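Colleague: sequence unknown, structure follows:
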């Protein structure tokens, strides 16, 4: 008899099971990740679940989303799907997420029948294997022992995915081109369902994207007076992925301007294939001391 799944992963799978209210209307549960705002990856994953529920046989190849308002973790989210187009090989869907009568998020996603064509991608960087690395909690503890006066933007909360950075966190800040490479995988086994894998990949893709953009902030920036929030999120799905095996997230931030930071990422399978690409712009606004 199989052992029960890790409860944190069970909870994420539950969050991705939407209640169908009408053919194109869905309701999803919310969770509080620790700062009383819904995690952006949760909304991305749920919106993709809703879009997938309105078509068959066409895997997602891209999505483009905007975060409009902070989500309330104490209330469910309603997802309304617009079946924009079903063509000969492509389908387009637009999903709007609503809470308290207002839009908090909208996403456009495109789906395509599987086709054969050129198969080429940028190579995966050479990094240490995940088995040789410690997880983020260990890396944070080591960083803070060496740098007692400095803080970093990553949480110690245990999650449904484990993360293992490839270099010490001390090495991240101050680089000419801020970057982060981190292995990740689900904490337990997953069903071999390609739709679920895509929705989980959208969910986990929101981790660390905005964090790498904050590395462009000047050293010594007081984060107590910094407003940080995701503005948009784009994702392209290139190849199948198994999220209960190790994947490498290669992240860099090419720009910060106008109180916004831009992050880009590539997700590689353990055997070196590019699974997905991501991009996100986030708000990084300095607030006057004493501002709410």
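Modeller: Here it is on my side, so go on. Treat the numbers as computed from the prediction; the structure is a model and nothing was measured.
Colleague: going forward, measure contacts and count neighbours with C-alpha atoms only.
Modeller: Will do.
Colleague: Count the neighbours of the closest residue to residue 278 other than its chain neighbours for me.
Modeller: Sequence neighbours aside, residue 235 is the residue nearest to residue 278 in space, at 4.4 Å (criterion: CA to CA, 6 or more residues apart in numbering). For residue 235, the count of nearby residues is 23 (other CA atoms under 10 Å).
Colleague: I'd say residue 235 and residue 63 touch.
Modeller: Yes - using CA atoms under 8 Å, residue 235 is in contact with residue 63, at 5.3 Å.
Colleague: tell me which element the nearest residue to residue 69 once chain neighbours are set aside is part of?
Modeller: Once flanking residues are discounted, residue 69 sits nearest to residue 104: 4.5 Å by CA to CA, 6+ apart. Under the criterion of DSSP states H and E, residue 104 resides in strand 102-112.
Colleague: how about that strand: buried residues?
Modeller: Neighbour-count burial for strand 102-112 flags 103-112 (criterion: 16 or more other CA atoms under 10 Å).
Colleague: So what touches that strand?
Modeller: Strand 102-112 is contacted by residues 43, 47-48, 51, 58-71, 89-98 when judged by CA atoms under 8 Å, 6 or more residues apart in numbering.
Colleague: Now intersect these with the strands, please.
Modeller: 60-67, 90-98 (DSSP state E).
Colleague: measure residue 244 to residue 233 for me?
Modeller: Between residue 244 and residue 233 the distance is 23 Å, computed by CA to CA, to the nearest Å.
Colleague: Neighbour count: those two, which is higher?
Modeller: Ranked by neighbour count (other CA under 10 Å), residue 244 and residue 233 place residue 233 first, with 25 against 17.
Colleague: Residue 82 touches residue 97, doesn't it?
Modeller: No - using CA under 8 Å, residue 82 is not in contact with residue 97, being 11.6 Å away.
Colleague: The two - which one has more neighbours?
Modeller: Neighbours per residue (other CA under 10 Å) separate residue 82 from residue 97, with residue 97 holding more: 26 against 16.
Colleague: surely the more buried one meets residue 77?
Modeller: Yes - the criterion here is CA under 8 Å, and residue 97 meets it with residue 77 at 6.4 Å.
Colleague: Put this next to the first one:
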């Protein structure tokens, strides 16, 4: 079993009752708490289970409490509206009787209309860049022993970072943050499934954009970080088995928060999704 299999199983939610689903399992990004992208992806999967013949075009969500990876997550769907062109769903994720996350998603029938999009940035091809696993193997000796297992934890997503930002010993750099990513192996071309899989991966790199201008990362121990919200817009069909470029930036940070946004391009240059996220960036006071 490879690292992708558990992610695919996470999206096969168990239906307990009308509008009530249970997510069992834990994704591959961290062992300390439920990865935010997992909760967003499962909530979107739950919403999709109540919608027919319409694709999600936008979602907006808030992380309320850290998820416990040792127990299931319940997803309760509110079928808020079924209109002639648009469908709206609200989803609440629950653990131990408390909300840990909520999501609102809108679905749209296929329509023709005017079209334009920004061009994909010109960056090195993914084949010319080392994988994240290769980079981490080279640097693992610099990571504290208690964090090495998470540092080397296999991921269902193949990531190729653009540029040479050193996350273990970072220096102030541009907020422009780019990476190629795709699933580690092909999966069937189910449009709903690929929306959920891209949603999972879209939370992997985004918050790091706001940390770059300050020479910070998750590994320095100087800043407490957490995703506060996550928004996503889908602009067309996609196949996440193929390479996509995630072009991110951070136009602002302040008040112990950082704002980040991203554009996701298919290998052929089509803009297929956009993201935005505000995250906690709270400086940790040195111990006396």
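Modeller: Sure, I can see it. All values derive from a computational prediction rather than experimental measurement.
Colleague: circling back to that earlier point, aligned against the second structure, show me the partner of the residue nearest to residue 69 of the first structure.
Modeller: Superposed on the second structure with TM-score structural alignment, residue 104 of the first structure falls opposite residue 100.
Colleague: now swap in residue 91 of the first structure and tell me
Modeller: Mapped onto the second structure by TM-score structural alignment, residue 91 of the first structure lines up with residue 87.
Colleague: before we move on, the earlier item: and the residue nearest to residue 278 of the first structure, helix, strand or coil?
Modeller: The three-state assignment at residue 235 of the first structure reads strand, by DSSP: H, G, I helix; E, B strand; the rest coil.
Colleague: try residue 11 of the first structure
Modeller: helix.
Colleague: max-length strand in the second structure?
Modeller: strand 271-283.
Colleague: In the first structure, what stretch matches that strand?
Modeller: Strand 271-283 of the second structure covers residues 274-286 of the first structure once aligned (TM-score structural alignment).
Colleague: For the first structure, which segments count as strands?
Modeller: Using DSSP E, strands in the first structure cover 19-22, 25-28, 60-67, 77-86, 90-99, 102-112, 161-165, 179-186, 226-237, 247-257, 260-269, 274-286.
Colleague: Turn these into CSV, columns for distance to residue 199 of the first structure.
Modeller: Output for these, formatted as CSV (distance: least, CA to CA, whole Å):
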stretch, distance to residue 199 of the first structure
strand 19-22, 16
strand 25-28, 14
strand 60-67, 10
strand 77-86, 15
strand 90-99, 14
strand 102-112, 12
strand 161-165, 14
strand 179-186, 13
strand 226-237, 11
strand 247-257, 15
strand 260-269, 15
strand 274-286, 12
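Colleague: residues touching residue 232 of the second structure, list them.
Modeller: By CA under 8 Å, 6+ apart, residue 232 of the second structure lies in contact with 58-60, 199, 273-276.
Colleague: nearest spatial neighbour of the residue most central in space within the second structure, skipping sequence neighbours?
Modeller: Taking CA atoms, centre = their mean, the centroid of the second structure lies closest to residue 203, which sits 2.2 Å from it. In this structure, residue 203 of the second structure finds its nearest non-sequential neighbour in residue 37, 5.1 Å apart by CA to CA, 6+ apart.
Colleague: In the first structure, what residue corresponds to that neighbour?
Modeller: Match for residue 37 of the second structure (TM-score structural alignment): residue 41.
Colleague: tally of neighbours for that match?
Modeller: Residue 41 of the first structure has 19 nearby residues by other CA under 10 Å.
Colleague: how close does it sit to residue 210 of the first structure?
Modeller: Using CA to CA, residue 41 of the first structure is found at 12 Å from residue 210 of the first structure.
Colleague: do residue 228 of the first structure as well
Modeller: Distance from residue 228 of the first structure to residue 210 of the first structure, by CA to CA: 8 Å.
Colleague: do the same with residue 129 of the first structure
Modeller: 25 Å.
Colleague: for residue 24 of the first structure, same thing?
Modeller: Plainly put, residue 24 of the first structure is 31 Å away from residue 210 of the first structure if you go by CA to CA.
Colleague: More neighbours: which of the two?
Modeller: More neighbours surround residue 210 than the other of residue 24 of the first structure and residue 210, with 27 against 16 (other CA under 10 Å).
Colleague: Map that one across to the second structure for me.
Modeller: Under the alignment (TM-score structural alignment), residue 210 of the first structure pairs with residue 207 in the second structure.
Colleague: From residue 122 of the second structure, how far out is that match?
Modeller: Counting by CA to CA - residue 207 of the second structure and residue 122 of the second structure are separated by 22 Å.
Colleague: number of nearby residues for residue 25 of the first structure?
Modeller: Other residues close to residue 25 of the first structure by other CA under 10 Å number 19.
Colleague: whoops, I mixed them up, residue 45 of the second structure
Modeller: Residues near residue 45 of the second structure, counting by other CA under 10 Å, number 23.
Colleague: isn't it right up against residue 197?
Modeller: No - taking CA under 8 Å as the definition, residue 45 of the second structure is not a contact partner of residue 197, at 9.6 Å.
Colleague: Mark which of the contacts of residue 232 of the second structure are buried, thanks.
Modeller: Applying 16+ other CA under 10 Å to those, the neighbour count classes 58-60, 199, 273-276 as buried.
Colleague: could you dump those to TSV with distance to residue 143 of the second structure?
Modeller: Output for those, formatted as TSV (distance: CA to CA, whole Å):
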residue	distance to residue 143 of the second structure
58	38
59	36
60	35
199	29
273	34
274	33
275	30
276	30
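Colleague: And these, which two are furthest apart?
Modeller: The largest separation in those, counting by CA to CA, is between 60 and 273 at 13.6 Å.
Colleague: Any figure for the gap between residue 288 of the second structure and residue 225 of the second structure?
Modeller: From residue 288 of the second structure over to residue 225 of the second structure the distance is 22 Å, taken as CA to CA.
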